[in-house]
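Q: prediction below, plus the sequence it came from.
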Amino acid sequence: MAKKLIVNADDFGIHEAVNRAVCRGFESGILTSTSLMAGGRAFDEAVKLAGDMKGIGIGIHLTLVGGLETVLPPEEVPSLTWEGGRLCSNYMELIQRDLKGRIRMDDVYREWDAQILKILDTGLPVTHIDGHQHMHMWSHFFPITLTLAKKYHIPCMRVPDEKVLFGFSPTPGGLFRFAAKNGLSLMARSHRKTLKKAGIRTNDHFWGMMYGGHFYENRMISILGRVEDGVTEFMCHPSADREAMEETFHWGYEGEEELKSLTSASVRKVLEERKIQLISYRNLQES
């Protein structure tokens, strides 16, 4: 069985610096796929650039967090926009609010439906669906993700189930990140059978959660040495201007370093030595 690798850049359309990095990662590097964010401020530019990047896979990056604007007017989805008419800052806030019963599933459905339609209306061929901070896999939202994928005949979906033992760190912050990663991974893994039954194709393996925003060249080379048979996805967050991104979002991401990883000759050499075939979700749906 062959080793196949999808290299996906998340957050396409969120900022001009990300858009530039996606172009460079695709044209001069190993990037094969990207996920478009309908509510991103640089959405229109991303759509134009996507039309010029022949062969790149375009996914839909469903969004409920990140302090971003909704596609629907905020007053139409009030349970999602309780902070100045914007989405909450991160997944922990969203989950806590959901567990208290304060998120209306109808709001989630209608906002995600609007995000999908906005992207489909561009005419771009959509290859897959995934989620910002992986909220498409949260147990209460996953049925909505699945319903919408079937409604719009989206053939593939990311399953972010990184290896359980990978990324352990004894520091307090490291332990929390490790525990959160495993909780999400196990939840995502539990949805595989449902997706298969629905005829939706998925990646077999996944890397990039513990290294989110910090997928440095040496780390990418190390993980390439662990790539197994089947279809693996590398999730990346490249940008062409770290300072501009940090000034806006304060995530602490090293997007310029991730872009260096994607365009690294050393990374390319390891891919060739290990006979790892670069593909996108388009190839997966056609296989």
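A: That came in fine, so what should we check first?
Q: only C-alpha atoms from now on, for both contacts and neighbour counts.
A: Noted.
Q: and the helices in this structure, which stretches?
A: Assigned by DSSP state H, the helices in the chain fall at 16-28, 43-52, 91-99, 105-120, 142-151, 172-190, 192-197, 217-224, 242-249, 255-262, 265-273, 281-286.
Q: including mean neighbour count and distance to residue 236, could these go into a markdown table?
A: Shown next, in a markdown table, are these (neighbours: other Cα atoms under 10 Å; distance: least, Cα to Cα, whole Å):
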| stretch | mean neighbour count | distance to residue 236 |
| --- | --- | --- |
| helix 16-28 | 22 | 10 |
| helix 43-52 | 17 | 17 |
| helix 91-99 | 14 | 18 |
| helix 105-120 | 18 | 21 |
| helix 142-151 | 17 | 22 |
| helix 172-190 | 16 | 16 |
| helix 192-197 | 13 | 22 |
| helix 217-224 | 17 | 10 |
| helix 242-249 | 15 | 14 |
| helix 255-262 | 25 | 7 |
| helix 265-273 | 15 | 14 |
| helix 281-286 | 18 | 15 |
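Q: for residue 205, which non-adjacent residue is spatially closest?
A: Spatial nearest neighbour of residue 205, chain neighbours left out: residue 232 (4.4 Å); criterion: Cα to Cα, 6 or more residues apart in numbering.
Q: equivalent analysis for residue 281, please.
A: residue 127 (5.6 Å).
Q: so what's that neighbour up against?
A: 57, 58, 59, 154, 155, 156, 281, 282, 285 (Cα atoms under 8 Å, 6 or more residues apart in numbering).
Q: pasting the second one now:
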Amino acid sequence: MDLKQRRLIINADDFGLSPGVTAGILYAHQYGLVSSTTAMVNTSFSKDCLQEAKHYSYLGIGLHFVLDAGQPLSPSVPSLTDNKNNFLKGKDLVENAKGTDIKEELKRQLELLLSWGIDVTHIDSHHHMHLHIPGALEIVYEVAHDYKLPVRVFTNTTVTATVPRTDYFHFNFYGENNLTEEYLINMITNLDQGTSEIMCHPGFLDTWLTKTSSYQQMRMKEVEILVSNRIRKCLDEQNVQLVHYGGI
């Protein structure tokens, strides 16, 4: 294996979910290994959090397309919402979502992020909904192609569209069992040639997070691991280049 050919994106999901989550992501970027993040634009904290992110010029920022949390930006996407205009969740969303509504909401969220002066690097989605809703990935590809943006997909996702992607996507650095330095070191040591993404969810606790997410204490643990000198040393020893989606 030619180790020089290994590049790694460490992407922190949920930027803008709460002030604490945002602060944790920025800390893990400034003092650790987070090279990329994806932003939610439909929270009450989104705009202010993204203004803060502009101070971190080496942090890649993509869109964390939201279809199942909070409310849509679009005035009318009835197949995605309940009678209180909250996004549907789970099976209800998967079974009811229509492509026209998905496309409308995606473009609204993407255009809002761009209007805030963010040089958007790529698109992924909250809870990977663009990979679970039938037909959603094709719609995301269509929009991504128009905006010349890469899209996060699973490693084994068959891609027919000419949209950039990573070669490998690792989503198992998550949850109580896998959040150790040893687990992350093993992932990095065994990276294949090409560009890989490791997904993460660092953050600091705050009252808003405890009200909106069941994933709480583990975010703090992720921050601790992502700023570890052992992980940095492993990257250096393995000659793995840390990049973001703007570099693929």
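A: Noted; the coordinates are in hand. Fair warning: this is a prediction, and the values are worked out from it, not measured in the lab.
Q: ok, back up a step: could you point out which of the helices of the first structure sits nearest residue 78 of the first structure?
A: helix 105-120 (7.6 Å; Cα to Cα).
Q: matching residues in the second structure for the closest one?
A: Alignment of helix 105-120 of the first structure against the second structure: residues 99-114, by TM-score structural alignment.
Q: which residues touch the matching stretch?
A: By Cα under 8 Å, 6+ apart, stretch 99-114 of the second structure touches 41-42, 63, 65, 72-74, 77-80, 120, 135-136, 139-140, 143.
Q: 7 Å instead?
A: Residues outside stretch 99-114 of the second structure that contact it (Cα atoms under 7 Å, 6 or more residues apart in numbering): 41, 63, 65, 72, 73, 74, 77, 79, 120, 135, 136, 139.
Q: how about stretch 73-81 of the first structure?
A: Under Cα under 7 Å, 6+ apart, the answer for stretch 73-81 of the first structure is 85, 86, 87, 88, 102, 103, 104, 107.
Q: please apply the same query to stretch 126-139 of the second structure.
A: 64, 65, 66, 67, 94, 99, 103.
Q: I'd assumed residue 85 was in contact with the fourth one.
A: No. Under the contact definition of Cα atoms under 7 Å, residue 67 of the second structure does not touch residue 85, with a separation of 12.0 Å.
Q: neighbour count winner among those two?
A: residue 67 (26 against 15; other Cα atoms under 10 Å).
Q: got TSV for the helices of the first structure, with distance to residue 5 of the first structure too?
A: Converted to TSV, these look like this (distance: least, Cα to Cα, whole Å):
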stretch	distance to residue 5 of the first structure
helix 16-28	14
helix 43-52	20
helix 91-99	27
helix 105-120	25
helix 142-151	23
helix 172-190	19
helix 192-197	19
helix 217-224	9
helix 242-249	26
helix 255-262	13
helix 265-273	9
helix 281-286	10
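Q: looking at the ones you listed, which is nearest to residue 131 of the first structure?
A: helix 142-151 (9.3 Å).
Q: how big is the offset of the closest one relative to the second structure?
A: For helix 142-151 of the first structure, the mean deviation from the second structure after alignment is 1.2 Å (mean Cα distance after the TM-score superposition for the first structure).
Q: what's the spacing between the counterpart of residue 234 of the first structure in the second structure and residue 121 of the second structure?
A: In the superposition onto the second structure, residue 234 of the first structure corresponds to residue 198 when matched by TM-score structural alignment. Using Cα to Cα, to the nearest Å, one gets 16 Å for the distance from residue 198 of the second structure to residue 121 of the second structure.
Q: would you confirm that the residue nearest to residue 205 of the first structure contacts residue 7?
A: No. The criterion here is Cα under 7 Å, and residue 232 of the first structure misses it with residue 7 at 8.5 Å.
Q: so what's in contact with those two at the same time?
A: With Cα under 7 Å, 6+ apart, residue 232 of the first structure and residue 7 have no common neighbours.
Q: ok, the contacts of residue 127 of the first structure in the second structure: which stay?
A: Contacts from the contacts of residue 127 of the first structure that recur in the second structure, judged by both residues aligned by TM-score structural alignment, their matches' Cα atoms under 8 Å, are 57, 58, 59, 154, 156, 281, 282.
Q: thought the first one was touching residue 33?
A: Yes. When contacts are counted by Cα under 7 Å, residue 57 of the first structure is listed as touching residue 33 (4.3 Å).
Q: need the overlap of contacts for the two.
A: Common neighbours of residue 57 of the first structure and residue 33 (Cα under 7 Å, 6+ apart) are residue 280.
Q: more crowded one of these two?
A: It is residue 33, of residue 57 of the first structure and residue 33, that has more neighbours when counted by other Cα under 10 Å, with 28 against 25.
Q: residues in contact with the aligned partner of that one in the second structure?
A: Residue correspondence, TM-score structural alignment: residue 33 of the first structure in this structure matches residue 36 in the second structure. Residues near residue 36 of the second structure by Cα under 7 Å, 6+ apart: 9, 10, 11, 12, 59, 60, 61, 244.
Q: setting the sequence-adjacent residues aside, check what's closest to residue 227 of the first structure.
A: Residue 227 of the first structure sits nearest to residue 3 (Cα to Cα, 6+ apart), 7.1 Å away.
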